[in-house]
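I would like the atomic coordinates for the input below:
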Amino acid sequence: MEVNIYQVDVFTHKPFGGNPAGIVPDARGLKDIDMQNIAKEMNISETVFIIPIDENNYEIRFFTPVSEVDLCGHGTIGAFYTLAYMGYIPSINNGIKKVYQNTKAGKLGVEIFFKNGEVEKVLMEQAKPQELNIIKDINPLLECFNIKESDIGIGDEFINPRIVSTGLPDILLPLKEKNI
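Okay, the predicted model is just below:
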């Protein structure tokens, strides 16, 4: 079986910059083990496997070198840029084309902005944030980021860090100053 795989640098206009993602624009016929092995071989943070459903809907799967994950922001941007750039998603002269990705985190819209028939940018919808946990033991964060408890919060108010998710869990750590 022949599989086309691309490495795309996301969030940059310069080669070898940004955040790399592996992109498989047509993953029809690949088994889970094939996807995992390809991601392991690519050995970058995420490899994206795209299974077209119709011209506006795509099943998207994200694999790290060791496991599948529910969602990947830079992988999504890279995947839909690649689909549009390579003509899998037909370009329009000027305007926005909205398509949808079906992921393990849900169905999310993706907007592809075209200018003079070229991809200008790609934006993705996020699921509504869900608070998963309030972090009460902040000592590991203080040590990890080399900050003091008094650095955490907004204004004069201490606000506990939280674990939130729009598809993948992240830590929100409110800091009083942006230069901390």
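
drop to CA atoms for contacts and neighbour counts, all remaining ones
Fine.

I'd say Asn56 and Val99 touch.
Yes. Taking contacts as Cα atoms under 8 Å, Asn56 lies within contact range of Val99: 4.6 Å.

Comparing the two, which residue is more hemmed in?
A count of neighbours by other Cα atoms under 10 Å puts Val99 above the other of Asn56 and Val99, at 18 against 14.

So the more buried one, which state does it fall into?
strand (DSSP: H, G, I helix; E, B strand; the rest coil).

just checking, it touches Gly109?
Yes. With contact defined as Cα under 8 Å, Val99 and Gly109 form a contacting pair (5.9 Å).

where exactly do the helices run in this structure?
Assigned helices in the chain, in chain order: 32-42, 73-85, 139-145 (criterion: DSSP state H).

Out of those, which is the most enclosed?
Most buried of the helices of the chain, by mean neighbour count (mean count of other Cα atoms under 10 Å): helix 73-85, with a mean of 22.

Quick check: nearest residue in space to Val110, chain neighbours excluded?
Leaving aside its sequence neighbours, Val110 sits nearest to Met124 (Cα to Cα, 6 or more residues apart in numbering; 4.4 Å).

Count the neighbours of that neighbour for me.
Using other Cα under 10 Å: Met124 sits among 19 other residues.

Could you pull up the residues touching it?
Gly73, Thr76, Ile77, Leu108, Gly109, Val110, Glu111 (Cα atoms under 8 Å, 6 or more residues apart in numbering).

Now for the residue nearest to Phe11 when sequence neighbours are not counted: which residues touch it?
Nearest residue to Phe11, sequence neighbours excluded (Cα to Cα, 6+ apart): Gly18, at 5.0 Å. Going by Cα under 8 Å, 6+ apart, Gly18 touches Asp9, Val10, Phe11, Thr12.

Quick check: closest non-adjacent residue to the residue nearest the centre of the chain.
With distances taken as Cα atoms, centre = their mean, the residue of the chain nearest its centroid is Gly73 (1.3 Å). In this structure, Gly73 finds its nearest non-sequential neighbour in Met124, 7.7 Å apart by Cα to Cα, 6+ apart.

one more to line up against the first:
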Amino acid sequence: MDVQRYVAFTVDPSGGNPAGVVLDAAGAADAELAAVAAEVGYSETAFVVARADGELDVRYFSPLAEVPFCGHATIATAVAYARRYGVGKLAMHTRAGLVRVGTALGEDGNITAELVSVAPRTAPLDASDLARLLAALRWSAADLDPALPPRVAYAGAWHPVIAVTSRARLAELDYDMAALGELMRERDWTTVDLVQRESATVFHARNPFPPGGVVEDPATGAAAAAFGGYLRELDLVTLPATLTVHQGDDMGRPSLITVTVPADPGSGIAVRGTAVPLD
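Presented below is the predicted three-dimensional model:
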């Protein structure tokens, strides 16, 4: 199996979020996909199978489990596909639904990909789950930003959204991996989207991912899409909006995610970024 290694949401191989990409996984059994992802060791590896209609089936595996959708691996896969076959539009069929992606070659020679998520939605975060989550994070209710209330948000995968007022509080992340991982497995949450608002459209984020066997994601496109839907549904941003999400800085892997939030409440959220090969 030909595994390519890319890093998404950066043009610097030392930043961003690494992803494995297999552009032809036809005929591989689930156990083989899981074993390859575990060997690669990145937060996700994407496996592509071409369909007879010219579209693509894409599955995503972390080192420990399959996930329904992964944003950074989608960006990496689209760029890898464009480098092999040329830029253009792709239709990716994921477990979460159809995700459309476009790629374009920039003046700097880097390829940018933009995905449009499935329709986002939010749900209340139960008070007892919030208490368990804060205890696992070793945070308190006093750390939270009342302007960005806790919710669970979806745009292909479920992510609790927890906002704090202090950038320093976000930078001091030191959580109980076992306790948080247990809660997330119980609730089928993919990552926890921890955010801090710098300005009306600029945010900082961190994303613990213990169910996947990963302490933290340097860039999480699925969570960024879910967060865009959360802001729209709760009327917390002027629409249409273009958001900038900085992630990975506190890990030494700076990542830049651009999120476009259309005004139409039923539309998907666009997530844009670059990716470069590590091989």
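
What does the TM-score come to for these two?
The TM-score (TM-score structural alignment, normalised by the length of structure 1) is 0.80; 168 aligned residues with a Cα RMSD of 2.5 Å.

which one of the contacts of Gly18 of structure 1 has the most neighbours?
Val10 (22 neighbours).

And it? What does it align with in structure 2?
By TM-score structural alignment, Val10 of structure 1 lines up with Ala8 in structure 2.

distance of its match from Tyr85 of structure 2?
19 Å (Cα to Cα, to the nearest Å).

Check Asp126 of structure 2 too.
46 Å.

Which one of the two is surrounded by more residues?
Per other Cα under 10 Å, whichever of Asp126 of structure 2 and Tyr85 has more neighbours is Asp126, with 12 against 9.

Trace that one over to structure 1, please.
Per TM-score structural alignment, Asp126 of structure 2 is aligned with Ile135.

Am I right that that match is in contact with Asp170?
No. Contact criterion Cα under 8 Å: Ile135 of structure 1 and Asp170 do not qualify, at 11.7 Å.

between these two, what contacts are shared?
Counting by Cα under 8 Å, 6+ apart, the common neighbours of Ile135 of structure 1 and Asp170 are Ile163.

So which residues of the stretch 151-279 of structure 2 form strands?
Counting by DSSP state E, counting those that start in this stretch, the stretch 151-279 of structure 2 has strands at residues 151-154, 158-164, 193-197, 202-209, 214-217, 241-247, 255-261, 270-277.

how about these in JSON lines, adding mean neighbour count and distance to Tyr60 of structure 2?
Formatted as JSON lines, the strands of the stretch 151-279 of structure 2 follow (neighbours: other Cα atoms under 10 Å; distance: least, Cα to Cα, whole Å):
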{"stretch": "strand 151-154", "mean neighbour count": "25", "distance to Tyr60 of structure 2": "17"}
{"stretch": "strand 158-164", "mean neighbour count": "25", "distance to Tyr60 of structure 2": "15"}
{"stretch": "strand 193-197", "mean neighbour count": "23", "distance to Tyr60 of structure 2": "19"}
{"stretch": "strand 202-209", "mean neighbour count": "22", "distance to Tyr60 of structure 2": "14"}
{"stretch": "strand 214-217", "mean neighbour count": "20", "distance to Tyr60 of structure 2": "15"}
{"stretch": "strand 241-247", "mean neighbour count": "21", "distance to Tyr60 of structure 2": "21"}
{"stretch": "strand 255-261", "mean neighbour count": "24", "distance to Tyr60 of structure 2": "20"}
{"stretch": "strand 270-277", "mean neighbour count": "24", "distance to Tyr60 of structure 2": "17"}
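
just checking, what residue in structure 2 corresponds to Gly78 of structure 1?
Aligned counterpart of Gly78 of structure 1 in structure 2: Ala76 (TM-score structural alignment).

next one: Gly109 of structure 1
Match for Gly109 of structure 1 (TM-score structural alignment): Arg100.

contacting residues around its match?
Lys89, Leu90, Ala91, Met92, Leu115, Val116, Ser117.

So which of the residues you listed wins on neighbours?
That'd be Leu115 among the contacts of Arg100 of structure 2, by other Cα under 10 Å, with 29 neighbours.

Distance of the counterpart of it in structure 1 relative to Ala79 of structure 1?
Using TM-score structural alignment as the criterion, Leu115 of structure 2 maps onto Met124 of structure 1. Remark: distance between Met124 of structure 1 and Ala79 of structure 1 (Cα to Cα) = 11 Å.

do Leu108 of structure 1 as well
From Leu108 of structure 1 over to Ala79 of structure 1 the distance is 14 Å, taken as Cα to Cα.

picking that back up, ok, the residue nearest to Val110 of structure 1 to Gly75 of structure 1 distance?
11 Å.

Leu56 of structure 2 contacts His93, correct?
Yes. Counting by Cα under 8 Å, Leu56 of structure 2 does reach His93; the two are 6.0 Å apart.

Tell me who's in contact with Phe16 of structure 1.
For Phe16 of structure 1, the contacting residues are Asp9, by Cα under 8 Å, 6+ apart.

Since that was my last question, I'll sign off now.
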